[in-house]
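> predicted model and sequence follow; I will ask about them next.
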Amino acid sequence: MRTIGEWTRLNARRNPAREAFVGIDGRVTFGEAAERAWALARGLTGLGVSRGDPVGVLGGNTVFNAEVFLGVAVSGGIYTAYNWRWSAMELAEGIRESQPRILVVEDRFSDLLSTALSIVASDDTTTALPRVISQGELDHFRTGEGTFPDVVGAEDSLCLIYTGGSTGTSKAVVLSHRAATANALNEYIDVGIGALPEERGLMVTPLFHSAGLLTWLVTHFVAGKTTVLVDKFDEGQFVEWVGRERATNSFMIPNMMRRLLQAGAFQAPEVQESFRALHTGAGLLRMPNKVEFVETLPQAKLFYRYGLSEAGPMVTRLLHEDMLDPTVDGSIGQEYHLVEATLLSVDGDGREVEPGELGEICVKGPSLMSGYFRRPLATAETIVDGWLHTGDLATRDERGFYFFKDRLKEMIKSGGENVYCAEIEQVLYLHPAVLEAAVVGVSNDEWGEEVRAVVSLRPEMRASANELQEFLRQSLAGYKIPKEFVFMDAGELPRSGAGKLVKARLKDRLGWR
């Protein structure tokens, strides 16, 4: 498989004048992006960066950050994407773990970085501090002319992506050039990302997240199509960017989609004119939202997908033609072309479960991670006999459609019964007043754990705890009904850098143990 450097060279030949990246800080063609990537790679090599060396990057959804990614990839370094939403303490931990020789920072994040580096210096005298290159200084390190020599192989490490850490400590996932290309091919073949002749993909997912970097930016880059980088998501800016840049598609979590539907953004004339596909995942999407989108934007396709950073990231997809099929409502779809997935027994006996039986999603394929960075034991626990154990529970029907049930670590044990949070959340999303829902288990002396729920309601709509309990009883057994409901505004809910709700932090905030 080609490396990112080889894709850079190919697109410079094929599409030199086509825009590669557009953002708040300018526009760059594929020809310009290649020249700047080669120049930066030469500069990084001159600073001592060699194959396999992490290069830390603290930046947003900008052309600057996209260019740094290409330059680091061409040089053989590992693009190490730090989450700018981290606290200084969290950033310090990320720097300690990755130990970059060089750290590139956008100017607006300089204060955060300075605080983090001071923590590293005071707490750990064994970690060498990186050389920091600010946004304004970077051009001084670009050097030389002509293409950069091939020093990178497909199996070499491309990037470190930190997991969300919603069920434990965030770990750095190592993904190779081969994995990135395989994922891009999956996206192109299965859901058509990059296939439209004049495609311009609107990117609202952060570059430090695997969905943003690999599913969106790399896939469009490999296909020779434009990525429009949106630095901050809100309903008005979505309409503005789509209209100004004639964006044709985007990926976002279901909560973002619901916000746009609520605001009427998909009804805007400029969106109706150019927008042709919405890709969503990393959350629950049920029939009412799907029907509303299709009716609002009938000329656009809707796709749902499931994945995780360790898988590179995509595993399964629900195609547009299956989206409104009631028999697969709530399904995460079937696996991608270059992915082999199965469900293995949670008993640990390695048995593949029968249709309808609960099992753990396990994955093989060329897009899998190389491992967790400098964590061989964690890698060995996660990849067993070539299978990536996702920690996610699902069932599968006779046609091969997967139905996500819950995280293995989030399953609630109540009175000897297994309760799956996602199952309850999926029913809650069918209530017309519910905008967002999170179901969690809380310790209970009598039952082991009891079920509780946090709900955000749609603006100007009302629903009581009793009403939601009665609504759930129409579809679920009594032991699955939350004993307590807390109502919060959607903006109050704690989220990860990718915008996903973090249940551990939510429980801490509410004092639930």
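Arrived safely. Numbers count the residues shown, from 1 in each chain.

> can we go C-alpha only for contacts and neighbour counts from here?
Noted.

> what's stretch 65-74 in contact with?
With contact meaning C-alpha atoms under 8 Å, 6 or more residues apart in numbering, stretch 65-74 is reached by 4-5, 8, 21, 33, 36-41, 44, 55, 57, 59, 78-79, 148, 150-152, 158.

> among these, name the ones in helices.
Counting by DSSP state H, the part of these found in helices is 4-5, 8, 33, 36-41, 44.

> now the contacts of stretch 65-74: which count as buried?
4-5, 8, 21, 33, 36-41, 44, 55, 57, 59, 78-79, 148, 152, 158 (16 or more other C-alpha atoms under 10 Å).

> show me where the stretch 51-200 of the chain has helices.
63-75, 88-98, 110-123, 177-191 (DSSP state H, counting those that start in this stretch).

> please work out which of the ones you listed is packed deepest.
helix 63-75 (a mean of 25; mean count of other C-alpha atoms under 10 Å).

> just give me how far that one sits from the chain centre.
Remark: helix 63-75 is offset 19 Å from the chain centroid, using C-alpha atoms, centre = their mean, to the nearest Å.

> now do stretch 28-40
26 Å.

> likewise stretch 192-206?
With C-alpha atoms, centre = their mean, you get 16 Å for stretch 192-206.

> Ile119 against Glu90, yeah?
No - look at Ile119 against Glu90 with C-alpha atoms under 8 Å: they stay out of range, at 10.1 Å.

> burial measure for the closest residue to Leu344 other than its chain neighbours, as a count.
Nearest residue to Leu344, sequence neighbours excluded (C-alpha to C-alpha, 6 or more residues apart in numbering): Glu352, at 4.5 Å. Using other C-alpha atoms under 10 Å, Glu352 is surrounded by 15 other residues.

> now what about stretch 16-27, what contacts it?
28-33, 61-64, 66, 221, 224-231.

> if we go by neighbour counts, what in that stretch is buried?
Quick answer for stretch 16-27 (16+ other C-alpha under 10 Å): 16, 18-23, 27.

> from these, which is closest to Leu501?
Closest approach to Leu501 among the buried residues of stretch 16-27 (C-alpha to C-alpha): Gly23, at 26.9 Å.

> before we move on, the earlier item: quickly check the buried residues of stretch 16-27 for the two that are furthest apart.
Pro16 and Gly23 (18.4 Å).

> the residue nearest to Leu344 against Val346, yeah?
No - between Glu352 and Val346 there is no contact under C-alpha under 8 Å: 9.8 Å.

> can you pull the residues that touch both of these two?
Taking C-alpha under 8 Å, 6+ apart as the contact rule, Glu352 and Val346 both touch Gly359.

> and Lys290, how far from Glu449?
Distance from Lys290 to Glu449, counting by C-alpha to C-alpha, to the nearest Å: 33 Å.

> same check, this time on Phe64
In terms of C-alpha to C-alpha, Phe64 sits 48 Å off from Glu449.

> for Phe238, same thing?
42 Å.

> which strand or helix spans Thr219?
Using DSSP states H and E, Thr219 maps to helix 219-222.

> in addition, the following structure is provided for comparison:
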Amino acid sequence: MVNVAANVWTNAANDPDRVALRSSRGDLTYGQLRSASSRVAGAVKAAGLQPLDRVVFIAPSIIEFPVVYYGLHAAGVSVITMNTMATAPEIGYVLDDSEAVLVLVWHECADAARAAAADRGLDLWIVDEGASFDAEPVEVAHDHAPDDTAIILYTSGTTGRPKGVELTASNLLDTTSSFLPVLALSEDDRFGTALPLFHVYGQAVVMNTVLVTGSSLSVLSPFEPTAMLEMLRRDRLTAMAGVPTMWNAMLHAAADYGPSDFEHLRLATSGGASLPVEVMRAFNERFDCAILEGYGLTESTGAATFNDINRVQKAGTVGPALPRSQIEVRDAEGTPVAAGTVGEVFIKGPTIMKGYRNRPEATAEDLQDGWLKTGDLGTLDEDGYLSIVDRAKDLIIRGGYNVYPREVEEILYEHPDIVEVAVVGVPDDHFGEEVAAVIALRPGSTATGQEIRAWAKVQLSAYKVPRLFQFVESLPKGATGKILKREIDRDAIRVAAAGATA
């Protein structure tokens, strides 16, 4: 059967009393997870939804997330998970683009979804603690065709509106099977994370892999370094997953913890952004545990390369290709380059997306003969280990969250006082990158960065809102009038922002 829910439910049949999920509010066994999610599936089917109908689901990293998530998969619908900080306009765009027929949302972040659903006359189901649905349980998960769209995750490049990445039922299962051997997980592992489960890394790479294996998954939301350390100690975690800012924050918060608190920890994984080698070194020294870095995109179901636990670890690299995947680094003409030469990274394998929903031209541009054109620049060494050098696109990664400048710019251009704007990433010690806006105001305007930031917060999720502002008479442009972001001085932005807050 091709359905990730069916693979998770198998663990309930084999050992229903084994713990599947842990949190500060209590645990959930595999039997309880199956029982609760089967009722979610029953409620969806009783409502008349058909397989491959689109359903939007919004919730933080709580034990109710997998309950609802696997229930939706068991019902056979295409699941669209979204950031809990999404605004009503952002949710509305996804509802329209995906032609969704139902919205489920965690009760504590329901306002924006309620408004977006009401505007479109869509049903909205509130998910409360326990995710209890009074419905006849579905005993057997829907059997997908391998190429059926199981999930749609919205992402965007540096141009245009967000695109729906269609990932198939087999993509999800192939991702779990790719990571199982390189992580060497077993049923006895106790995995923990504070990653957002609505994101491909937390969802497809971590949650699915852990629960298909039969391990337990401890979840935390929101991330707070001391709380993460407490979870590590409380649940005697053997493995953790995070992004670089999480590891750095935990290092600075670990003063009151000794080696005995970390004695069970054998594995830590990092993704979402480049991990500084110094953070990796300090973590290994403090926790006596190596952080294994990997690389993937939403379009590759989060899977491409990983520093395999069974192989030599190379700090500063994101490891070799995962099993059954291939990596090439190519020049501008599309020819593979020699080891150590910088070029664009291409990925091929069973985890590569089906395509962008209703965007055949964008799909054809990024999928070439089965190879995913990533837009990232990197090098391969003689042993096939990949190092990411830079991003060809202008993507900003702030604390593990993707921020797409064009989307922010389009909102800022709606401000009546803004004539020109460029949104760029500025290096930041804590978040990795901070969102900055370089703005040319209309003549006579006295708008400040603080005022513009407050205005933008109504339209954008909090992590997308610029924190740094620089005001200029005009932005640098090329001969065609295109704004040249490469000529924007990031240091000057920091100076200008410091002066504005002094």
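Structure's in. What do you need? Just so we're clear, the structure is a prediction, and the values are computed from it rather than from any experiment.

> overlay them and tell me the TM-score.
In this superposition the chains share a TM-score of 0.76, using TM-score structural alignment, normalised by the length of structure 2; 423 aligned residues with a C-alpha RMSD of 3.3 Å.

> sorry, back to before: nearest to Ala422 of structure 1, of the ones in helices among the contacts of stretch 65-74 of structure 1?
Ile4 (37.0 Å).

> the closest one: what's it in contact with?
Ile4 of structure 1 neighbours (C-alpha under 8 Å, 6+ apart): 70, 73-74, 177, 181.

> distance of it from Asp156 of structure 1?
The gap separating Ile4 of structure 1 from Asp156 of structure 1 is 11 Å, by C-alpha to C-alpha.

> which neighbours do these two share?
Common neighbours of Ile4 of structure 1 and Asp156 (criterion: C-alpha under 8 Å, 6+ apart): His177.

> centre-most residue in structure 2?
His199 (3.0 Å; C-alpha atoms, centre = their mean).

> what do we get in structure 1 for that residue?
The pairwise alignment with structure 1 assigns His199 of structure 2 to His209, based on TM-score structural alignment.

> how far away is that match from Gly56 of structure 1?
Distance from His209 of structure 1 to Gly56 of structure 1, by C-alpha to C-alpha: 14 Å.

> same question, Arg374 of structure 1
Separation of Arg374 of structure 1 from Gly56 of structure 1 (C-alpha to C-alpha): 16 Å.

> higher neighbour count, these two?
More neighbours surround Gly56 than the other of Arg374 of structure 1 and Gly56, with 28 against 14 (other C-alpha under 10 Å).

> can you tell me the element Val294 of structure 1 falls in?
helix 287-296.

> that helix against structure 2, how far on average?
Superposed on structure 2, helix 287-296 of structure 1 shows a mean distance of 1.7 Å to its aligned residues (mean C-alpha distance after the TM-score superposition for structure 1).

> which residue numbers in structure 2 go with that helix?
Using TM-score structural alignment, helix 287-296 of structure 1 pairs with 277-286 in structure 2.

> same question, stretch 251-263 of structure 1
Aligned using TM-score structural alignment, stretch 251-263 of structure 1 spans residues 241-253 in structure 2.

> so Pro466 of structure 2, which of the three states?
coil (DSSP: H, G, I helix; E, B strand; the rest coil).

> how close does it sit to Val2 of structure 2?
Distance from Pro466 of structure 2 to Val2 of structure 2, by C-alpha to C-alpha: 42 Å.

> so these two - more neighbours on which side?
When neighbours are counted by other C-alpha under 10 Å, Pro466 of structure 2 and Val2 differ, and Pro466 comes out ahead with 26 against 19.

> ok, the more buried one touching Arg453?
Yes - at 6.5 Å, Pro466 of structure 2 and Arg453 qualify as touching, with contact defined as C-alpha under 8 Å.

> among the contacts of stretch 16-27 of structure 1, which ones are buried?
In terms of neighbour count (16+ other C-alpha under 10 Å), the buried residues within these are 28-33, 61-64, 66, 221, 224-231.

> which residues of the stretch 401-513 of structure 1 fall in helices?
421-428, 465-473, 503-510.

> in structure 2, point out the residues matching the longest one.
In other words, helix 465-473 of structure 1. So helix 465-473 of structure 1 sits over no part of structure 2, by TM-score structural alignment.

> how far away from the center of its chain is that helix?
Distance of helix 465-473 of structure 1 from its chain centroid, counting by C-alpha atoms, centre = their mean, is 32 Å.

> which other helices and strands contact that helix?
Judged by 3 or more C-alpha pairs under 8 Å, 6 or more residues apart in numbering; DSSP states H and E, the packing partners of helix 465-473 of structure 1 are helix 421-428.

> and the helix it packs on, what does it pack onto?
By 3+ C-alpha pairs under 8 Å, 6+ apart, helix 421-428 of structure 1 packs against strand 402-407, strand 434-444, helix 465-473.

> pick the most buried one from the ones you listed.
Among those, strand 402-407 has the highest mean neighbour count (mean count of other C-alpha under 10 Å), at a mean of 22.

> name the surrounding residues that touch that strand.
With contacts defined as C-alpha under 8 Å, 6+ apart, strand 402-407 of structure 1 is touched by 330-334, 391-396, 420-423.

> on that earlier part again, columns distance to Asp111 of structure 1 on top of the helices of the stretch 401-513 of structure 1, output as CSV?
Shown next, in CSV, are the helices of the stretch 401-513 of structure 1 (distance: least, C-alpha to C-alpha, whole Å):
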stretch, distance to Asp111 of structure 1
helix 421-428, 39
helix 465-473, 44
helix 503-510, 25
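
> just give the closest residue to Glu299 of structure 2, not the sequence neighbours.
Met353 (5.1 Å).

> for that neighbour, give me its contacts.
Going by C-alpha under 8 Å, 6+ apart, Met353 of structure 2 touches 165-168, 171, 299-301.

> ok, which of the helices of the stretch 401-513 of structure 1 comes nearest Arg108 of structure 1?
helix 503-510 (26.5 Å).

> buried stuff in the closest one?
503-507.

> now do stretch 119-126 of structure 2
In stretch 119-126 of structure 2, counting by 16+ other C-alpha under 10 Å, buried: 124, 126.

> what's the neighbour count on Lys278 of structure 2?
No, residue 278 of structure 2 isn't Lys; it's Glu. For Glu278 of structure 2, using other C-alpha under 10 Å, the count is 12.

> try Gln267 of structure 1
Gln267 of structure 1 has 16 nearby residues by other C-alpha under 10 Å.

> what's the distance between the aligned partner of Glu224 of structure 2 in structure 1 and Arg258 of structure 1?
Mapped onto structure 1 by TM-score structural alignment, Glu224 of structure 2 lines up with Asp234. Shown here: Asp234 of structure 1 relative to Arg258 of structure 1, a distance of 12 Å by C-alpha to C-alpha.
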